[in-house]
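*Asks:* Sharing a model that was predicted from the sequence below.
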Amino acid sequence: MERLILDTDLAMGAPGSDIDDGFALALCLADPQLDLELVTTVGGNTDVDTATTLTLELLDRLGRPEVPVHRGARDPLVRPRARQGSLPAGMAPREPRPEPAATALVEAVRAHPGELTLVAIGPLTNVALAMRLDPGFAGGLKRLVIMGGVFLQHTNEAGMPGEFNIWCDPEAAHAVLTSGVRADFVGLDVTLRVRVDRAQAEAMAASDQPFTAFAGQYTQAWIDHLAERGGDEAVDSCAMHDPLAVAALSRPDLLTWRDAYVAVELGDRLRGAMLADFHPERGKHGQEMDLEVNARVAVDVDAAAFNDYFTTTMGEIR
């Protein structure tokens, strides 16, 4: 049994918002090999207050309201950015546990050193703050899995050169990469290849299981939003970025990993872009460089096997 903490900018249930973070939370609860002990929220896909309320609402829908939720960082470490989400009509704001997320993270890891895996599926602000609060936090984690980055290709967007989670707070990503922990990065190179299509979303929406029907309806809406935003009515699927990071815990066979030295760009033009050196020992033109492996990067995925895992596990939710 893998004991875990989920750090999330969850937006499933908000009008026009991404839905993969909600599926990630559901997988944490439905997979019998996972034991979700704590959830922390962070601003990213939506503002942190909206993410917190939606997380609490979703835990209720999933029949697990007792899972503690702690509100985290509203803004990135260095450059605040306005982000305002919206709740569905009639949904009232809800209050989480009183301790800030970074404090809750530090206390949990201090109480169970070497036993907890942290899965971070939003900007890394809370994780960096916990590392600042306690220099032993990184070393106290059993494992750190991050949904973030793109390593073998590019975003091809001048306005957002880094993958969204890293781009939101690259200074936090830098703090994590230089903390001494060897994080596992599940980035766009693999997450864009695991998808739920419109037919699957329609089947979920027609389910007699309340959460599955709810998730299916919002997945249909998100696929429609992607089609409208891209001006392409042929869009018929959406990526399961965050669920793949969760699946990496109980299904390590789904992913192929490579060790790398990873750094993040903090400047303006390439803000949030990741440099991944898969052969740091080679140096430059045969000269030694002072680079050490600080990450494992997912470079390949068995998309069909993930789809089977996702479909089967989601089918266990009642």
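*Replies:* Yep, that arrived.
*Asks:* contacts, neighbours, all on C-alpha from now
*Replies:* Will do.
*Asks:* Can you give me the end-to-end span of stretch 94-114?
*Replies:* End-to-end distance for stretch 94-114, by Cα to Cα, to the nearest Å: 32 Å.
*Asks:* Buried residues of that stretch, list them for me.
*Replies:* Neighbour-count burial for stretch 94-114, with 16 or more other Cα atoms under 10 Å as criterion, is recorded at Pro96, Pro100, Ala101, Ala102, Thr103, Ala104, Leu105, Val106, Ala108, Val109, Arg110.
*Asks:* Let's see which of the residues you listed end up in helices.
*Replies:* In this view, the buried residues of stretch 94-114 that belong to helices under DSSP state H are Ala101, Ala102, Thr103, Ala104, Leu105, Val106, Ala108, Val109, Arg110.
*Asks:* The nearest residue to the third one once chain neighbours are set aside: how many residues sit nearby?
*Replies:* Spelled out, that is Thr103. Leaving out its chain neighbours, the residue that sits closest to Thr103 by Cα to Cα, 6 or more residues apart in numbering is Ala130, at 6.7 Å. Neighbour count for Ala130, taken as other Cα atoms under 10 Å: 20.
*Asks:* and the helix or strand harbouring Ala130 with helix 101-111, angle?
*Replies:* Taking DSSP states H and E as the definition, Ala130 sits inside helix 125-133. Going by axes from the mean of the first three to the mean of the last three Cα atoms, to 10 degrees, helix 125-133 is angled at 60 degrees with respect to helix 101-111.
*Asks:* Give me the distance from helix 125-133 to the chain's centre.
*Replies:* 16 Å (Cα atoms, centre = their mean, to the nearest Å).
*Asks:* Going C-terminal from that helix, what's the next secondary structure element?
*Replies:* helix 137-140.
*Asks:* what residue is smack in the middle of the chain?
*Replies:* Nearest to the mean C-alpha position of the chain, by Cα atoms, centre = their mean, lies Ile121 at 1.3 Å.
*Asks:* for comparison:
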Amino acid sequence: MKKIILDVDTGIDDAQAIMFALSLPTLDVIAITCVKGNVDVDIVCLNTLRILRVCDRLDIPVYRGATCPILGTSSVPTIHHGKDGLGDCPDSDSSLSSMIKGEHAVSALCRFAKQYPGEITLLALAPLTNVALALRLDDSFGRRLNRIIIMGGNLTASGSRASITGDFNFVADPEAAFVCTNEISSPITLLPYDVCYKNDITWEQLFDVLASPSKKMRYLSAIMEQSIKYKRDELGLARFYTCDPVTVLLAYDMNFASTECANVMVELHGEYTRGLSVFAKKQTRRSTLPQNEETHSCDIVLNFDVERFWCIFKEMLNVV
């Protein structure tokens, strides 16, 4: 079993990722840390516990983390997640807040890394504030991980709803992205937003995936209803794509993606490019190699097998 920690800002895509991680047979999710992103961190914690409740895994500890970016405040809109981050689906259970652990998420990250040196794969699915603060709290944190897989960055500067050039996770906290990509000496894999964007499926294919009568798929269908309507009907998107659960499959099997090693720089000052990731390419290689050549080099995912991803996603979440 591979020990996994998820760092999340639980909106709909994080919900997909959490459910997927808990369904894969060789992944052992030992903790989930929460950070402000799609919604405020207190709502992120509650949303995470809502997902764990659906999966009957409330035994997994959930930790509250950073309430704002390292510098300033984030004003990046995330309307497609709904006001509560999970499609505004009613939830009358107010008891979940008592299950949030008292220890801060950053402290928990450092503690787990010390407890299991070289064993933890950290899946960073949100703005990287918690991870950057862990590097500041404990300078050994960045070398104690087995690997960190980051969902963030943008290969082509083609932008997103968050920015005309960058992706949400890096734009929401550029300083944290800069610190993490330059100071983590454990192996880094980075899944750029635009790589996910180009690996889309038709709405019919998505509805086929969601058609399962399993408890998890019924819940996903409910929380995704508002987002689907917004993207398909209001934005007029012809196809559907997702990002965070793809990161989970990378933790499960690196071989379904092709990668290239590159040095990563994050722009901090540009009026239009703040949060943009810039890549200095090195030699092509597979992301299964155990070590990066330099502390700031990453295995950048260039493409992945989207058919295989959705096949495994559907199979794993099909269990009632």
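*Replies:* Okay, I see it. No experiment lies behind these values; they were computed from the predicted model shown.
*Asks:* List the TM-score for the superposed pair.
*Replies:* The TM-score (TM-score structural alignment, normalised by the length of structure 1) is 0.86; 297 aligned residues with a Cα RMSD of 2.3 Å.
*Asks:* Just give me the longest helix of structure 1.
*Replies:* Taking DSSP H as the criterion, structure 1 has its longest helix at helix 210-230.
*Asks:* how far apart are the next helix or strand along the chain from that one and its match in structure 2?
*Replies:* Following helix 210-230 of structure 1 in sequence order, the next helix or strand is strand 237-239 (DSSP H and E). In the superposition against structure 2, strand 237-239 of structure 1 averages 2.7 Å from its aligned positions (mean Cα distance after the TM-score superposition for structure 1).
*Asks:* hmm, who's touching strand 237-239 of structure 1?
*Replies:* Contact with strand 237-239 of structure 1 is made by 20, 191-198, 219, 222-223, 226, as judged by Cα atoms under 8 Å, 6 or more residues apart in numbering.
*Asks:* Mind putting the residues you listed into TSV with distance to Ile146 of structure 1?
*Replies:* Below are those laid out as TSV (distance: Cα to Cα, whole Å):
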residue	distance to Ile146 of structure 1
Asp20	14
Thr191	12
Leu192	15
Arg193	17
Val194	16
Arg195	19
Val196	21
Asp197	24
Arg198	27
Thr219	23
Trp222	23
Ile223	24
Leu226	24
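*Asks:* corresponding residue for the residue nearest to Thr103 of structure 1 in structure 2?
*Replies:* Correspondence of Ala130 of structure 1 to structure 2, assessed by TM-score structural alignment: Ala134.
*Asks:* For stretch 3-12 of structure 2, give the distance from the opening residue to the closing one.
*Replies:* 23 Å.
*Asks:* Other residues contacting it?
*Replies:* With Cα under 8 Å, 6+ apart as the test, stretch 3-12 of structure 2 has contacts from 14, 18, 27-39, 41, 44-45, 47-48, 81, 85-87, 119-127, 130, 223-224.
*Asks:* Just the ones in strands from those, please.
*Replies:* 27-34, 120-124 (DSSP state E).
*Asks:* The equivalent of Ala248 of structure 1 over in structure 2 and Pro174 of structure 2: what is the separation?
*Replies:* Taking TM-score structural alignment, Ala248 of structure 1 has Leu250 as its aligned residue in structure 2. Note on Leu250 of structure 2: its distance to Pro174 of structure 2, by Cα to Cα, is 24 Å.
*Asks:* And the two? Which one has more around it.
*Replies:* Pro174 (27 against 21).
*Asks:* isn't the more buried one right up against Gly275?
*Replies:* Yes - if you go by Cα atoms under 8 Å, Pro174 of structure 2 and Gly275 touch, sitting 4.6 Å apart.
*Asks:* Burial check on the aligned partner of Asn38 of structure 2 in structure 1, number of neighbours?
*Replies:* Aligning on TM-score structural alignment places Asn38 of structure 2 opposite Asn45 in structure 1. Neighbours of Asn45 of structure 1 under the rule other Cα under 10 Å: 25.
*Asks:* mind checking how far Asn45 of structure 1 is from Ser86 of structure 1?
*Replies:* For Asn45 of structure 1, the distance to Ser86 of structure 1 - Cα to Cα - is 11 Å.
*Asks:* ditto for Pro68 of structure 1
*Replies:* Per Cα to Cα, Pro68 of structure 1 is found 23 Å from Ser86 of structure 1.
*Asks:* which residues in structure 1 form helices?
*Replies:* Going by DSSP H, structure 1 shows helices at 20-30, 48-61, 101-111, 125-133, 137-140, 164-168, 170-177, 188-191, 198-205, 210-230, 241-250, 303-314.
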